[in-house]
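Participant: what would the 3D arrangement of this be:
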Amino acid sequence: MKKKQYITTLTIAGFDPSGGAGIQADIKTMSALGCYATSVLTALPVQNTVGVRSIYPVPYQAVKEQIEAVLEDIFPDALKIGMVHTSELVTTIVETLRNYPKMPIVFDPVMVATSGHKLIENETIQRIVNTLFPIADIITPNLDEAGILADMKIETVEEMYLAGNKIKQLGAKNILLKGGHLKTTQLTSLFFSEEDEVHEFHFEKYETKNTHGSGCSLSSAIASYLAQGNSMLEAVTLGQNYVKEAIYQGKDIHIGKGNGPLNHFFNPVKLMKK
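Facilitator: Reported below is the predicted structural model:
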């Protein structure tokens, strides 16, 4: 395989017409962090900053062919997988990726939008656990998604620890459990490592509604830092710091009538060479 000159990333995710989440947030994040972003579209949600109105699927064959077209031409240094809303789509992605060399994979189990709208079919969850968890190097659920995976309500940091351990037993290698939805004055996240270590992160919470796409941006940031050769813990740390600052730099910007986007390009990095 011909050696590339620049660091490249791939996002496999859904669309956001309002530009703040999904594949658009992924591309913005990866580009802001100095990676050349390629993308594969899995679904066409009709949404804005207020909420999701409907979801139109992309044909599975089209998803397969998109992945093949990118991997055969611009093989990524890391991959982020976002919205996979049907079991057939999960199978399509996993089986297609098996035909290519392994790269670091970040899976953001997008199940619930910031607006609270459920984005995934119930029967898809087991397929994700059985086939996507084994190939993912890290998963990045928020509390709603972790609650679905662990089959429990999560309202405290102690319950975050319980949920993280339950999800680990499902076969996840590394887990970044995001605590942004906790009703506390401080944001806490927990990183459960493959080595069975748990790292706590604490961040200031900002008074803002502009968090639309924050989960997409975080998983893409982690993928970008992995593509640049950082360790998993380093990528998780740097990714969270990037999103924290992107939220801070965008907290007073007014775009849309609902949950506004982050300021992804608060400090853009030039396209990085290997």
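
Participant: use CA for all of it now, contacts and neighbours both
Facilitator: Noted.

Participant: surely Gly260 meets Gly20?
Facilitator: Yes - using CA atoms under 8 Å, Gly260 is in contact with Gly20, at 7.3 Å.

Participant: as a check, name the ranges of all helices in the stretch 151-274 of the chain.
Facilitator: For the stretch 151-274 of the chain, the helices defined by DSSP state H, counting those that start in this stretch cover 157-168, 214-227, 232-250.

Participant: could you pull out the strands for the protein?
Facilitator: Using DSSP state E, the strands of the chain run over residues 8-13, 36-41, 43-47, 52-57, 78-81, 105-107, 138-139, 175-178, 186-192, 198-204.

Participant: export these to a markdown table and tack on distance to Leu238?
Facilitator: Formatted as a markdown table, those follow (distance: least, CA to CA, whole Å):
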| stretch | distance to Leu238 |
| --- | --- |
| strand 8-13 | 17 |
| strand 36-41 | 18 |
| strand 43-47 | 29 |
| strand 52-57 | 30 |
| strand 78-81 | 15 |
| strand 105-107 | 14 |
| strand 138-139 | 15 |
| strand 175-178 | 13 |
| strand 186-192 | 13 |
| strand 198-204 | 11 |
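
Participant: please generate a structure for the following sequence too, so the two can be compared:
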Amino acid sequence: MEKLVLTIGGSDPYAGGGVQTDLKTFENHRQFGLSVLTAIVTNTKDDFSIHSLAPELVRQQLQSLQNVNLAAIKIGLIGQVEQVKEIKEFLRLKPGIPIVVDPVMVMKEHNGNAQKSIKEALFSKLAPLATLVTPNLREAEQFLHHPITNESQLVMATQQLAKMLGVAVVIKGGNRLPGADAIDCLTIEETTTTFKGKKQTQAFENGAGCAFSASLAAQLSEQTAISTAVQIAKEYVADGLKKGVAVAPNFGSFWHGGVPVLKEAK
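Facilitator: Predicted structure coming up:
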């Protein structure tokens, strides 16, 4: 029977990231996706903006789902500290559910103080409640306040962040580290594992990070082991990058092709 999996995050008009790709990813994993919006992204010729929804609207959306039997929750873009408070209260009422926190923190329109406040709220209030936290390389650097430029630093950073938060952490190295492989690193308590795959040269990568964390949430709803889920999610994203869709000049979005994936690792 299909599980109900919730995504809490922003709306991407290009449908490569945000709740749009989360919902498609859940469906690819044969799960039924529900969504709560925190923000609406706009991208015009002269401006890129993230328009945060009022915390009261976030609260009302979450209250609409209070009686829903959720199997997993994925948390993405959060634009205001006040939204963090509403989400934390909702999670308190849903104990025992796998939670994936994807700490989206790179927001051009925010000043340094707002960015710092959101980062601190994510770090102190939501991340410790997670089953798994999935920062990319740049987000991990913001958390830890130091650069990550090679595989050994990636391993140490994952271990450090997992120890600080007290939960499992996978850092998405992606294409940012030198070498032919895209490297992700997972730490669960005292065990650290690296996952490698050939870097993709396709340009259509908008939403790949969202798809990765959404795949993890869908799999954790089935009680898949975290390390196995990371391997499957990595393969899912690699395949989706090959099938990405051009949606604007020199820009494209992640798409898996609409074909459900197997839940077993290859």
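
Participant: TM-score of the superposed pair?
Facilitator: For this chain pair, the superposition-based TM-score is 0.90 by TM-score structural alignment, normalised by the length of structure 2; 258 aligned residues with a CA RMSD of 2.1 Å.

Participant: returning to that earlier point: tell me the most buried of the helices of the stretch 151-274 of structure 1?
Facilitator: Highest mean neighbour count of the helices of the stretch 151-274 of structure 1: helix 214-227, a mean of 29 (counted as mean count of other CA atoms under 10 Å).

Participant: nearest to Asp77 of structure 1, of the helices of the stretch 151-274 of structure 1?
Facilitator: Smallest distance to Asp77 of structure 1 across the helices of the stretch 151-274 of structure 1 (CA to CA): 4.7 Å, for helix 214-227.

Participant: what about that closest one, how far off from structure 2?
Facilitator: For helix 214-227 of structure 1, the mean deviation from structure 2 after alignment is 0.5 Å (mean CA distance after the TM-score superposition for structure 1).

Participant: show me the contacts for Met111 of structure 1.
Facilitator: Met83, His85, Lys118, Leu119, Ile120, Glu145 (CA atoms under 8 Å, 6 or more residues apart in numbering).

Participant: report how many residues lie close to the fourth one.
Facilitator: Taking other CA atoms under 10 Å as the criterion, the count of residues near Leu119 of structure 1 is 18.

Participant: on that earlier part again, could I get the strands of structure 1 in TSV, plus columns for mean neighbour count and distance to Ile255 of structure 1?
Facilitator: Listed next are these as TSV, based on neighbours: other CA atoms under 10 Å; distance: least, CA to CA, whole Å:
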stretch	mean neighbour count	distance to Ile255 of structure 1
strand 8-13	28	23
strand 36-41	22	24
strand 43-47	18	14
strand 52-57	13	17
strand 78-81	28	26
strand 105-107	27	28
strand 138-139	26	29
strand 175-178	24	25
strand 186-192	20	24
strand 198-204	13	23
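
Participant: can you tell which of those is closest to Ile27 of structure 1?
Facilitator: Proximity to Ile27 of structure 1 (CA to CA) singles out strand 36-41 among the strands of structure 1, at 5.6 Å.

Participant: equivalent range in structure 2 for that closest one?
Facilitator: With TM-score structural alignment applied, strand 36-41 of structure 1 matches the range 32-37 in structure 2.

Participant: against structure 1, what's the mean shift for that stretch, could you check?
Facilitator: Mean deviation of stretch 32-37 of structure 2 relative to structure 1 after superposition (mean CA distance after the TM-score superposition for structure 1): 0.3 Å.

Participant: in structure 2, which residue is most central in space?
Facilitator: Centroid-nearest residue in structure 2, with CA atoms, centre = their mean: Asp102, separated by 3.3 Å.

Participant: show me the contacts for the alignment partner in structure 1 of it.
Facilitator: Alignment note (TM-score structural alignment): Asp102 of structure 2 maps to Asp108 of structure 1. Applying CA under 8 Å, 6+ apart, we find Asp108 of structure 1 in contact with Lys80, Ile81, Gly82, Met83, Ile139, Thr140, Pro141, Gly215, Cys216, Ser219.

Participant: of these, which are reproduced in structure 2?
Facilitator: Using both residues aligned by TM-score structural alignment, their matches' CA atoms under 8 Å, structure 2 keeps these contacts from the contacts of Asp108 of structure 1: Lys80, Ile81, Gly82, Met83, Ile139, Thr140, Pro141, Cys216, Ser219.

Participant: what's the local residue count around the residue mapped onto Met83 of structure 1 from structure 2?
Facilitator: Aligning on TM-score structural alignment places Met83 of structure 1 opposite Leu77 in structure 2. By the criterion of other CA under 10 Å, Leu77 of structure 2 has 25 neighbours.

Participant: setting aside sequence neighbours, what's the nearest residue to Leu77 of structure 2?
Facilitator: Closest residue to Leu77 of structure 2 apart from its sequence neighbours, by CA to CA, 6 or more residues apart in numbering: Gly9 at 4.6 Å.

Participant: could you measure from whichever residue in structure 1 pairs up with that neighbour over to Phe191 of structure 1?
Facilitator: Under the alignment (TM-score structural alignment), Gly9 of structure 2 pairs with Ala13 in structure 1. The spacing between Ala13 of structure 1 and Phe191 of structure 1, counted by CA to CA, to the nearest Å, is 23 Å.

Participant: quick check: Gly20 of structure 1 touching Asn210?
Facilitator: No - under the criterion of CA under 8 Å, Gly20 of structure 1 makes no contact with Asn210, lying 9.5 Å away.

Participant: need the residues touching each of those two.
Facilitator: Common neighbours of Gly20 of structure 1 and Asn210 (CA under 8 Å, 6+ apart) are Gly260, Pro261, Leu262.

Participant: contact partners for the counterpart of the second one in structure 2?
Facilitator: It stands for Pro261 of structure 1. By TM-score structural alignment, Pro261 of structure 1 lines up with Ser253 in structure 2. Shown in contact with Ser253 of structure 2 (CA under 8 Å, 6+ apart): Tyr14, Ala15, Gly16, Gly17, Phe204, Glu205, Asn206, Gly207, Gly244, Val245, Ala246, Val247.
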